[in-house]
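Visitor: using only what follows, build the 3D model:
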Amino acid sequence: MYFLWYLLIGLVAGWIANLIMKGSGSGLLINLIVGLVGGLLGGWLVSLFGWVPTGTIGTLIASVIGAVVLLWIVSLFTRHKTVKNS
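Guide: Okay, here's the model as predicted:
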């Protein structure tokens, strides 16, 4: 049962992070992956500041923080298309 709960939190965290970072709507699977990896990254990052996320809201906040950081790091390495005005 907890596995399904973590998937749901990861999906919501990935979706919220995608909205915060002004993503192009990556889709359900990508949002889930970003949210789950972001949850691991976020848990590690907030523990560096001495905060241990507890409960659903704390876990969601840490996951969103990690997912936003993950999307920011990915954006540093991906090429953005520029539009030329003629």
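Visitor: drop to CA atoms for contacts and neighbour counts, all remaining ones
Guide: Will do.
Visitor: find the centremost residue of this protein, please.
Guide: Residue closest to the average C-alpha location in the chain (CA atoms, centre = their mean): residue 67, at 1.9 Å.
Visitor: how about the helices in this structure?
Guide: Remark: helices assigned in the chain by DSSP state H are 2-20, 28-48, 55-77.
Visitor: same for the second one, what does it pack against?
Guide: In this case it means helix 28-48. Helix 28-48 sits against helix 2-20, helix 55-77, with contacts defined as 3 or more CA pairs under 8 Å, 6 or more residues apart in numbering; DSSP states H and E.
Visitor: another for comparison:
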Amino acid sequence: MGLIWFLLIGLVAGFLAGTIMKGRGFGLLGNILVGIVGAVLGGFVFRILGLHSTGLIGSLVTATVGAILLLFFVGLIRGKR
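Guide: I've put the predicted structure just below:
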């Protein structure tokens, strides 16, 4: 059951990040992947900043922030703003 929640949070975080970053989403599977990688990146960034999130909403916020950062850096590498 934990894997299903992890994938759902990844999907929602990837979708939200793609929407916030104005269409830089990558489709269903791509958004899940962006959300999962974003969750790891967001957790790392939050830990460095001394922030802590708990629960479903906290996990979603952490994953979304990480996914936004990931899409931002991918956009910089690709040359898109």
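Visitor: on that earlier part again, need the helices and strands packed on helix 28-48 of structure 1 in TSV with distance to residue 34 of structure 1, can you?
Guide: Shown next, in TSV, are the helices and strands packed on helix 28-48 of structure 1 (distance: least, CA to CA, whole Å):
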stretch	distance to residue 34 of structure 1
helix 2-20	5
helix 55-77	6
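Visitor: residue 28 of structure 2: what's its closest spatial neighbour, skipping adjacent residues?
Guide: residue 11 (7.2 Å; CA to CA, 6 or more residues apart in numbering).
Visitor: what sits against that neighbour?
Guide: By CA atoms under 8 Å, 6 or more residues apart in numbering, the contact set of residue 11 of structure 2 is 28, 29, 31, 32, 33, 35, 36.
Visitor: and those, which are buried?
Guide: 31, 32, 33, 35, 36 (16 or more other CA atoms under 10 Å).
Visitor: many thanks, I have nothing further to ask.
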